[in-house]
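Asker: Got a sequence here, can you build the structure:
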Amino acid sequence: MTKATSLSKRAIDLLLRAMEARSTSLQASALHQVSRGATDALLAAKLLVPSGHVPVVAGMDDYEDEPVEATWSAELKSYGYHDSTGRWISVENRDIAACMVDYGQALAKMLVAFDRAGPSRPTPLISDLVWDVGTIKFAGAKAPVPVWFARRLGDPGGWAQLEALIGRKPPPEIRIILTSTPGERIPETAQKRNHIINVADVAGDPAKLAISPQVLRARVFPGQVQRRFPIDHSEDCGIVWLKGQTITFRGDKQRLLLKQLFDAYWSGLPECRTSAVLFEAGYGDQTNSLAKAFGKRDDWRQFVHYDDGNCWIDPDQIMSVPSGQ
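Answerer: Modelled structure (predicted):
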């Protein structure tokens, strides 16, 4: 069983972003520009591994920053390019060194809390898009549950390929498809025996890749979870149970907002300043109301209420909605 490695949340976020990139080979220097510390931590943990070079640089010619293809010079034993005057400009190897995600290592860390059977390395089902990870023993399931991993499901082409694949290979009972695609960008599938779940949504700790069996079970088998009445929620607030109704929230910020409100609700001091809740959830200045935070949906109004700059959870209160709110 692989030991769970503690990383910063920034490093985990960067890894999931790297998984969503169009190309599987990424310039390390580009990742360094996002976060040098997070990139170096992922390289040290061998979640990112060297993979040759991406020979494209930002060449400065006539004071214009343009992408230029770097080529290998056997004579000079270096990469470089010719500028508009024909002069050879050498490029340091480190500037075009590439890396890629080690999916075997990453998926082992994601499933470290589970008894997993299958190959030591994930088996590609669709090249660079979908992998078979094996099976896990999962409380609530009658038999070991098959697990796949998929990336770039927000891309229509990628989604269409996955839909066709799960249509050709239906699971005997259920299948869990983990993904790096944020929950709000995952389309709905009519093939309900496939549970498509963003990795970050079921992590036990935001600074670890390890998936929480309890959180994952609540997502896959919500009906088996012991719940408080009249309202309860999953650990990550991605699911709210309200008087027999199940309401699902996919957005990271919406879940962080709800977590603050539920923490206050269970503490017995439910009222929170709306501006503070929005700020802590990561919303920008343009999102200055709960209505903007939740977008077009209205189901949250059944248990989240607001007045005079405050907001709170109350599953028994009936709230009238002011015009335009």
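Asker: make it CA atoms for all contacts and neighbour counts henceforth
Answerer: Fine.
Asker: Now do the same contact list for Asp61.
Answerer: Asp83, Ser84 (Cα atoms under 8 Å, 6 or more residues apart in numbering).
Asker: To compare with the earlier structure, here is another sequence to fold:
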Amino acid sequence: MTRSSSTIDERSARLFVSIVETKSARIAGAVLHDYHAASATALIGAGLLVPDAPVLVATSLADHDDEPVNLEWSPEQRAYGYFSPAAGWVTVDSERLQVFRFDANAFLVRLTSRLDLPRSARPAERIPGHLWELGDVRLPGRGARVPIWYARRLTDREIWQQVVNYFGGRPPADFRVVVTTSVTRGLAEADLSRHQFIALGDLEISGAGLVVEPTYLAAQLKAGAATHAGDPVRHAAGFRHLWVGEREFKVSVSWLPRGFQLDGLKFHGSRSSMRLWR
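Answerer: As a prediction, this is how the structure comes out:
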């Protein structure tokens, strides 16, 4: 079993997401081992959490005052520790000093492990530490590939604005899907035309945490051309967008009559078939 296919249960997946959504995307080893021992083993074993620089501060374990103490290296003990008036020298286990950070590359390899991406596709970081382009994925029931991205910390207003500015300056040819570990409820998606943000938790299947299931992703799509780029009249799945040549129309209603007009153009048809009246 490879690291990208190792089993991550729901509890471990939720812990990982909570770490990724913090500003530093890091967690202290002491917290991991004291409160999340089983999840720590799974996440570290899968390469999703990797060691970072240690923190040379600990809470006194001998004086019962819960005060942080600075640690010193003891050549005799060959370990870090501190001197306690009550207990003398106290050695602190190295695993408690270690800080772990999320490994973006390992996570994105796992995230896309079930997706049909081009062999040459590699995650490309577009906004450092927050936005990655993953490639164009082939999904069940869709003729054209769908561009898929990953983003974190979208509930942070500053990060959200950076993402809006980045995408706004690079509009998709058709539409764009962004998978995120952030909570999507409340995101101002109206800021971006032809973009859909989908929470990772809506795309996982039991026993395969932190992996996008292609059929779930296909079922979640609300946009994207359901017709072909060469058609004179194109529409998005759900009919939220219509294109006539290079002209785009946004439709806010949940249904369309068989005969209707947009900006003086007359259309005839149904959800499964549409044409422009001549």
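Asker: and Thr39 of structure 1, helix, strand or coil?
Answerer: Following DSSP: H, G, I helix; E, B strand; the rest coil, Thr39 of structure 1 is assigned to helix.
Asker: what residues are up against it?
Answerer: Ala11, Leu14, Ala28, Leu31, His32 are the contacts of Thr39 of structure 1 under Cα under 8 Å, 6+ apart.
Asker: from the middle of its chain, how far away would stretch 143-157 of structure 2 be?
Answerer: Offset of stretch 143-157 of structure 2 from its chain centre (Cα atoms, centre = their mean, to the nearest Å): 7 Å.
Asker: which pair in the contacts of Thr39 of structure 1 spans the largest distance?
Answerer: Ala11 and Ala28 (13.7 Å; Cα to Cα).
Asker: neighbour-wise, which of these two wins?
Answerer: Ala28 (25 against 22; other Cα atoms under 10 Å).
Asker: Look up the closest residue to the more buried one, ignoring the ones flanking it.
Answerer: The spatially closest residue to Ala28 of structure 1, leaving aside those adjacent along the chain, is Ala98, at 5.4 Å (Cα to Cα, 6 or more residues apart in numbering).
Asker: my read is Glu75 of structure 1 is in a helix, agree?
Answerer: No - applying three-state DSSP, one finds Glu75 of structure 1 to be coil, outside a helix.
Asker: What is the burial count for it?
Answerer: Other residues close to Glu75 of structure 1 by other Cα under 10 Å number 6.
Asker: mind checking how far it is from Trp88 of structure 1?
Answerer: 12 Å (Cα to Cα, to the nearest Å).
Asker: sec struct for the nearest residue to Ala200 of structure 1 once chain neighbours are set aside, please.
Answerer: Closest residue to Ala200 of structure 1 apart from its sequence neighbours, by Cα to Cα, 6+ apart: Pro206 at 7.3 Å. Under three-state DSSP, Pro206 of structure 1 falls in the coil class.
Asker: Against Ile12 of structure 1, how distant is Pro206 of structure 1?
Answerer: From Pro206 of structure 1 to Ile12 of structure 1 the distance is 8 Å (Cα to Cα).
Asker: swap in Ile186 of structure 1?
Answerer: 19 Å.
Asker: where exactly do the strands run in the stretch 1-150 of structure 2?
Answerer: 26-28, 49-52, 57-59, 68-70, 72-74, 79-84, 88-91, 99-102, 124-127, 131-137, 146-151 (DSSP state E, counting those that start in this stretch).
Asker: As CSV, those with mean neighbour count and distance to Trp160 of structure 2 would be great.
Answerer: What follows is the strands of the stretch 1-150 of structure 2, written out as CSV (neighbours: other Cα atoms under 10 Å; distance: least, Cα to Cα, whole Å):
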stretch, mean neighbour count, distance to Trp160 of structure 2
strand 26-28, 20, 21
strand 49-52, 19, 25
strand 57-59, 17, 34
strand 68-70, 14, 35
strand 72-74, 13, 41
strand 79-84, 18, 41
strand 88-91, 15, 44
strand 99-102, 21, 20
strand 124-127, 15, 11
strand 131-137, 20, 10
strand 146-151, 21, 10
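Asker: Go through structure 1 and flag its longest helix.
Answerer: helix 252-267 (DSSP state H).
Asker: packing partners for that helix?
Answerer: helix 274-280, strand 310-313 (3 or more Cα pairs under 8 Å, 6 or more residues apart in numbering; DSSP states H and E).
Asker: Against Ala225 of structure 2, how distant is the residue most central in space within structure 2?
Answerer: By Cα atoms, centre = their mean, structure 2 has its centre lying nearest to Thr180, at 3.0 Å. From Thr180 of structure 2 across to Ala225 of structure 2, the span is 22 Å (Cα to Cα).
Asker: For the stretch 151-278 of structure 2, which segments count as helices?
Answerer: 157-168, 214-220 (DSSP state H, counting those that start in this stretch).
Asker: Leu200 of structure 2 and Val179 touch, don't they?
Answerer: Yes - at 5.9 Å, Leu200 of structure 2 and Val179 qualify as touching, with contact defined as Cα atoms under 8 Å.
Asker: Quick check: neighbours shared by these two?
Answerer: Contacts common to Leu200 of structure 2 and Val179, judged by Cα under 8 Å, 6+ apart, are absent.
Asker: How much space separates Tyr35 of structure 2 from Ser12 of structure 2?
Answerer: With distances taken as Cα to Cα, Tyr35 of structure 2 is found 12 Å from Ser12 of structure 2.
Asker: Look up the residues that both of those two are in contact with.
Answerer: By Cα under 8 Å, 6+ apart, no residue touches both Tyr35 of structure 2 and Ser12.
Asker: buried stuff in stretch 15-27 of structure 2?
Answerer: Phe16, Val17, Ile19, Val20, Glu21, Ala25, Arg26, Ile27 (16 or more other Cα atoms under 10 Å).
Asker: re the thing from before, what sits against the residue nearest to Ala28 of structure 1?
Answerer: Listed by Cα under 8 Å, 6+ apart, the contact set of Ala98 of structure 1 reads Ser25, Leu26, Gln27, Ala28, Pro50, Ser51, Gly52, His53, Val54.
Asker: contacting residues for the residue nearest to Pro119 of structure 1 when sequence neighbours are not counted?
Answerer: The shortest distance from Pro119 of structure 1 to any residue other than its chain neighbours is 6.7 Å, reached at Gly134 (Cα to Cα, 6+ apart). By Cα under 8 Å, 6+ apart, the residues touching Gly134 of structure 1 are Arg116, Ala117, Gly118, Pro119, Pro122, Pro146, Val147, Trp148.
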